[in-house]
Structures are given as structure tokens and as C-alpha cells.
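[1] fold the following, please.
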Amino acid sequence: MTEPLSFVHPTPESPWGTYLMQVDRVAPYLGHLSRWIDTLKRPKRALIVDIPVELDDGTIAHYEGYRVQHNLSRGPGKGGVRYHPDVTLEEVMALSAWMSIKNAAVNLPYGGAKGGIRIDPKKHSIKELERITRRYTSEIGIIIGPQQDIPAPDVNTNAQIMAWMMDTYSMNTGATATGVVTGKPIHLGGSLGRVKATGRGVFVTGREAARRINLDLQGARVAVQGFGNVGSAAAELFGQAGAKIVAAQDHTGTIYNANGFDLSELMPHVKATGGVGGFKGAEVMGNEEFWDVDCEILIPAALEGQITADRARRVKAKMVLEGANGPTVPSADDILADRGILVVPDVICNAGGVTVSYFEWVQDFSSFFWTEDEINVRLDKIMVGALKRIWEVADQHHITLRTATFTVSCERILQARVERGLYP
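    The predicted model follows:
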């Protein structure tokens, strides 16, 4: 057993602490591979960069940025970049580790990576964000690349941010490199279906899980926390399947309608105002009341650590679909399991985004692009197959879907580590 990382002191319910507990739970099911388990507890590489920029008013500001590559045994690093005032090295480490698990869960030829800048993008102009993005890309350029580490959008980043990243990397290397990032604008090598891919993956895994537990989606009540790309896309697809979206929460507030929202009115409202708050087709709820809503399906699609032990005791859903990364702390996980509430974990539930990012990367290399129907069919097939394998392992060992997903993924990662061997 090696010493813990000296620069991080996680608590049991911090992001990195949560991840470590999840790995420990897998050890009994890894057999001869368990001797390599510390490989999963240490990121391969963590880069901290200073980002100096000139703001619009002429002042010079400095921001801290990160890029962490957790594991590269199965291929180049893959994971998003988030802009958020609460970004820390420990959070990015955990997110990169979850990307390792997620990529292996759907059997993509990637390792796990993640990046972030501690910044509130709402306080900056478009020009300032462009300068910040370009400087950050230049600073992490020493470890990213189409065959090294491929960033993508995450919280508060989008196709425009990816276009700036691609352009900066391309200018610094002297050749256009569309494959250095995914989630780009379509006309710069982006993929059709990418924007809604994560939400579509949440729906596909939710649909399959509902079949397993004999839950009819027709008339099923759904509560969604986070109504950005992921939450709104999932809500739309569940609505099309006959479910009712009865509660929604984001940074603008919490709304409720027992009969279900009219999504044809809610979606334009969110697009126009930036959130669900103020929507006239619903009543306002207190933010904490969201966790008491009567529903069959709960979709946390915001930030990590949202379902605490206290909230887990109050959840009334039959099924939790984790659209966000790490939304459920380990103690809450145990409570939900004890209460018989099925949790489809983030590392498979929201893997639709990285799967279509993989499709984009493949299309960029071949310069041959697929239709959206082709992409959705391929995505559906991969997600259904991955969940089927995970459920088999869960049934075999009588463990939760989360532990089963980690078991499948850790086996794949550590087998690659064994076969590659140690250098030198």
C-alpha cells in the first residue's frame, strides 16, 4: 500500500474522498487485479497553471486553471473543461477519475481526464472569456492533443469555448487539429447529436432501467434538478415517452406542477430567460422542498454532492438517474439502496456525452461525417449493451449498479495496466 497523496486531504464526502470510497468497494470483486488497485487511487498527471489576462478595463487579472489526467492505460485522456468559481484541484481530480470509469464502462478507447478554471464566467465579457480560454489552452497545450488528451465542454463551457481552444492549439502547433477537442461547432468538425447526447444517454439508460423494474414511463412523474443541456434534453425525451415533468430546479429557482409542465412553453422560457424561475405554467417551491416531491424518477443533473444523507431519506422516487457527475454522496447511496430506490450511476447514466464525443473524434480523423439518425442509433446500441453487461455483474455479485459499473470499468483499466506492464 502506497502513501496517500500529500497535496490533497479529502473528507469522506468530498469529491475525491467519494471516489476513493467507491474504488474501495470494488476491491473484493477484482480477483488477481486487486494488487494493482492503487493505480486507480493516484492520478497519472496533474497540471496547475496560472492564467494572466488583460481585462476590458485594462487591469491585469490572474486565474488558476487545472488539467488532470487520471489514467491513460486504455488510450488518450478524455474529459471536459468547466468554468466555475468553486473549481478546485481535488474536484478536478475526482472528475478525471470518474471519466476513467465512465469511458471504460462504455468500452471507449480512452483514459480519464478533466480540466477547469476557477472563475465565474458570468462576470466576464465574451472578449475576456476568449482571452482567458486561449491563454489556458496555451498553458495546458504541453499535455493535450488529438492522441494525448482531448478536452470537451462541461459546466459553463460550450461549442464556442471549444472553437477557441481548437484554434489556439492549431495556431501553436502550425496545423489545423480538429480532433484536439470535441463538442465543437458543426462546421468546425463537430458532430450532429452532440449537444443533446448526455441527456439522451440519461433517457436511454432510464428507459432500460424502467423496463427492468417494470415501471411504465407513460404517466410516470419526473423531477429534474439542473435544466441545462443535460436536464432539459432528458426531460424532453421523457416527455415524448409519455412521462410528466412535475418539478424542475436550477440556479434561478424551483418550480412545480402536479399535472406536468407544458414543455413546449417551458423550453422557450428557459432559453429566453436562462432558467426555470418565473415560468408562469407552474407554482414556485422552496429549493429544499424539491427533494420531497412525489415522483417515480428523480434526475439530478446539476453539480456533485447534491443528494446528501438527509435528502436521501426524503426522496420519494423509485429510480434516480444521475445526469450530473457525483451527485450522490456515499452515505446517501447506502440509504437509497436500503430503501429499495434504484440508482443508475453517473458513470453509465451520463456517458452518452462522451460516447458521441468519441464519435466526433472518429469523424474528425476520417473527415467523414454521419447523420444524426446514425449517431443516435449507434449511441443507443452502445448504451444499452453497456448497461446490460453492468446489470449482469450486479446480479452475479448481488451489488448495486454503481459498484457493478466500477467493477466492470476497473477490471478493464487494470487489465490494460497489467498487459502494458510497468516502465522501465
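[2] going forward, measure contacts and count neighbours with C-alpha atoms only.
    Will do.
[3] what's the burial count for residue 191?
    27 (other CA atoms under 10 Å).
[4] most centrally placed residue in this structure?
    residue 325 (4.6 Å; CA atoms, centre = their mean).
[5] shouldn't that one be within a strand?
    No: counting by DSSP: H, G, I helix; E, B strand; the rest coil, residue 325 falls outside a strand, being coil.
[6] for it, give its distance to residue 299.
    12 Å (CA to CA, to the nearest Å).
[7] in this protein, which residue sits furthest out from the middle?
    In the chain, by CA atoms, centre = their mean, residue 58 is the one farthest from centre (36.0 Å).
[8] residue 49 versus that residue, what's the distance?
    For residue 58 relative to residue 49 (CA to CA), the value is 22 Å.
[9] here is a second sequence; please produce its structure as well for comparison:
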Amino acid sequence: MTSHQINPFHVAQRQFDQAAEMLNLPDDIRAILRVPQRELTVNFPVQMDDGTTQVFTGYRVQHNLSRGPVKGGIRYHPSVDIDEVRALAMWMTWKCALVNIPYGGAKGGVIVDPKQLSIGELERLTRRFATEISILLGPEKDIPAPDVGTNAQVMAWIMDTISMHRGYTVPAVITGKPVNVGGSLGRVEATGRGVMLMVREMARKLDWSLEGLRIVVQGFGNVGSTAAYLLHQLGCKIIGVADASGGYYCAHGLDIPAMRAYTDRQSFHLLEGYQAPGVERISGSELLELECDVLIPAALENQITGNNAERIRAKLIVEGANGPTTPDADAILGERGIIIVPDILANAGGVIVSYFEWVQGLQEFFWDEQDINEKLERIIVGAFDQVYAMATQRQIPLRLAAYLLAVQRVADANTTRGVYP
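    All right, here's what the predicted structure looks like:
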């Protein structure tokens, strides 16, 4: 599902440069914000079940710490590389600033296909990687979370590993944990719920009815399946979804609860083998180009590019993934009148509820799920209103408006703190 020809860090820098130019940022601030502050590469051995030892490569990148400790997920995927992690860390900085929570951006990753590991190998890899990057981690320094290829169990292993090093339990060192070890209610659904809220808010602005709204979702993992399910509950018609096994299309609408139940029964939560009356199998590229009202790319970066942007037939794109649309595609889609709710806004629900989990872990005081969802909605809808107002006022795309708000906040923090000699 990803394009290896496009460097995601170069995409992230181009997006930043455009905002920096419009904001007239001083050259010294541009130089600081254009690159990560810290980068750690680790090569670490893991003993496999057959007794052999394999060496894996992992990264932890901290982009900017001016607004607080850094926050960002850990990704396990074969395509992970340092530039991808740099880009994701930068996007996290802007995301946290846009929704105005006191974090900078970070990201981590290991070059591995977790589906090829046993549960024991996955645990040993996770604990060794956590140990290697532990010099950076801490509730007051760097707080990881789940991302592609990782989940609540992986987060629990990381939390336990750091706690063993410290000699006491440190629940706030990581978010996205299981609830029984200090995780937050509502965290699993948070990113998908945020995507749903952005579809709802844009539908209101465009005077669209949610009933029967035709939606295509690329990616049926945690984010995509949750967004699809919540939108299905609102009366939307999910006509297409895709995951690593391919695309699934039904003009009359897919049975999303049945598809979620199917993936829950599978070892790797894939739709592989799913069949139902009226459901057609299509390719991932065909799915992106289906005629629909809303397209939600919720897989990996670089999915909508200059090569396929002319063939996108959605009226609205709400980015559930990080960096799914390249700048070249942005320009083409803009000329065609297709509206994009950008990733740093649309998928910010996860980091918002991660912030709630961190606060709860520090205080050992927990909110119920209704409180969490209400707080999430208030913050992300408030950020949407600010972005929409700026876009309307300045007659610019939503992405650029979001970047202007976020980059200015980070630049102001850096300016206020100054440069340490």
C-alpha cells in the first residue's frame, strides 16, 4: 500500500517550508524546526525460537521539545526507515501543537514484519528495543504509544521493561496500554473516533446529510475499522474498505459490524478470505479511485500522489493515516475542488486521549469513558473550528491553515525559550 519512491521526510519538510514562508519565520527558527533535535539508531540482537540470533534495526527520533516532553508512536513494519520516522516525528510536533496539548513530537520504529514472529519472539524483540531506547524514555521526557504493527500488549511489555529498570511501576512512561495496567478507557477507539468527528463536522459545513453518505476507507486496522464502524452507526454507507489482503466493495453498503467481527477472529486481524453476498474483491488502487462522497485513507503514507490524484473521485478526503497525500497530489486535488481534512487534525484523536492517559497515570486518578469521549470531542472539534475559520478567512486549504496555526505555536515556544548557548 505504500510508495517507496517518495521520501516522506522530504514531503514533511516541503509542507513545513510552505507554512514557514507564509508566516515569515526568521531563518534561525526555520533551521531549528526543519530537522529533528535527536535521533537514535539501535542495532540489537534477539534470540529466536529456533535458538538462532537475529539482529534488528530500530529508531527513536525526537523532533522538537519546546512545548513539553515528546510524544509519538512506535511502528513495527518492514518498510520502516530513518526518513519515515523523521517525518512521522515532525508531523507529531505539529499535531500536538494544533490541538494545543503540551507535547513535542517523536516517533519510533523497528524494521520487522511482526506477523512473521511468534508471540515469544515479539515480546523479546519489544523488551530489547525498549531497553535500547530507554535512555530517552520517561514520563517527563518521551512517552511512546502504539502505531502500525504494535498494540496494547506491546505497550504493556515496554511499560513493564522500563519499570523493571527503575525498580518501581512507571505507568505514565507509555500510553495505549491495556486498561488493567493503567490504560485509559476510550484509547483504542480514539483515533477512529476523531476521524468520525471530522467527517461529521465537515458534513455540517457542507450541508450534507450523514444518512446514506457514501464512504470509502483504505485501511481496516484500528483506525480505519473504528472510523468505519462509528460512521456506519451514524447512518453512513461504507461502500469500500481495504487492508493488506486487498479491497472489498459493495455499492449498497458493507456490513461493517460483520467485517469487524470477522477480523477479530483472524490471527492477524485481516479481512483475507472474507465473503458476503454482493461484496466484490478489488485492488487497493481501484478502491482509492472509487466514486464516493468521502475517502478516508487510514493505512500508510504516500497513498495519494501525483500519479493517481487525477483519478480520485471523492468529494472530501479525511486523512486517518499520517502523510497519505503528497504535496503534488495536494495541488492537483485542490485544483479539482476536492477538500482535504489534514492528518495533523483528522487523526489527532489518538494523541489527545494518550495525553489524557498520561495525565491519569501521573495522578492515579481516572475518568470514565463518557468523560474521555466528551473531552476528546471538545478538543478536536475546537481545533477543527479554528482551522476552518482560518482557512475561510485567508481563502487557503485546510492543511495550510492547520500548519500555520501549529507551526506558529511551536515557533513561538522556541522564540520564548531562546537558544541555549
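[10] and the biggest strand by length in the second structure against the first structure, how far off on average?
    Counting by DSSP state E, the longest strand found in the second structure is strand 53-64. Strand 53-64 of the second structure, aligned to the first structure and superposed, deviates on average by 0.4 Å (mean CA distance after the TM-score superposition for the first structure).
[11] who are the packing partners of that strand?
    On a contact count with 3 or more CA pairs under 8 Å, 6 or more residues apart in numbering; DSSP states H and E, strand 53-64 of the second structure meets strand 38-47, strand 70-77, helix 82-98, strand 104-111.
[12] list the buried residues of that strand.
    Buried residues in strand 53-64 of the second structure, defined by neighbour count with 16 or more other CA atoms under 10 Å: 57-64.
[13] what span of the first structure is it aligned with?
    Matched against the first structure by TM-score structural alignment, strand 53-64 of the second structure falls on residues 60-71.
[14] which outside residues touch the matching stretch?
    40, 42-55, 77, 89, 92-93, 96-97, 100, 111-119, 136, 140, 149 (CA atoms under 8 Å, 6 or more residues apart in numbering).
[15] from residue 392 of the first structure, how far out is the nearest residue to residue 34 of the first structure once chain neighbours are set aside?
    Of all residues beyond its chain neighbours, the one nearest residue 34 of the first structure is residue 27 (5.8 Å), with distances taken as CA to CA, 6 or more residues apart in numbering. In this view, residue 27 of the first structure and residue 392 of the first structure are 18 Å apart by CA to CA.
[16] which one of these two has more residues nearby?
    Taking other CA under 10 Å, residue 27 of the first structure and residue 392 do not tie; residue 27 has more neighbours (19 against 13).
[17] now which residue in the second structure aligns to the more buried one?
    Match for residue 27 of the first structure (TM-score structural alignment): residue 20.
[18] Three-state assignment for its match, please.
    Quick answer, by three-state DSSP: residue 20 of the second structure is helix.
[19] make sure it is actually in contact with residue 405.
    No: counting by CA atoms under 8 Å, residue 20 of the second structure sits too far from residue 405 to count as a contact (10.8 Å).
[20] which bit of the second structure covers stretch 210-223 of the first structure?
    Taking TM-score structural alignment, stretch 210-223 of the first structure hits residues 203-216 over in the second structure.
[21] which outside residues touch stretch 269-278 of the first structure?
    Against stretch 269-278 of the first structure from outside (CA under 8 Å, 6+ apart): 227, 248-255, 266, 279.
[22] quick check: of those, which lies closest to residue 383 of the first structure?
    Of all the contacts of stretch 269-278 of the first structure, residue 227 has the smallest distance to residue 383 of the first structure: 22.3 Å, by CA to CA.
[23] sec struct for that closest one, please.
    coil.
[24] contacting residues around residue 339 of the second structure?
    So residue 339 of the second structure contacts 315-317, 333, 397-398 (CA under 8 Å, 6+ apart).
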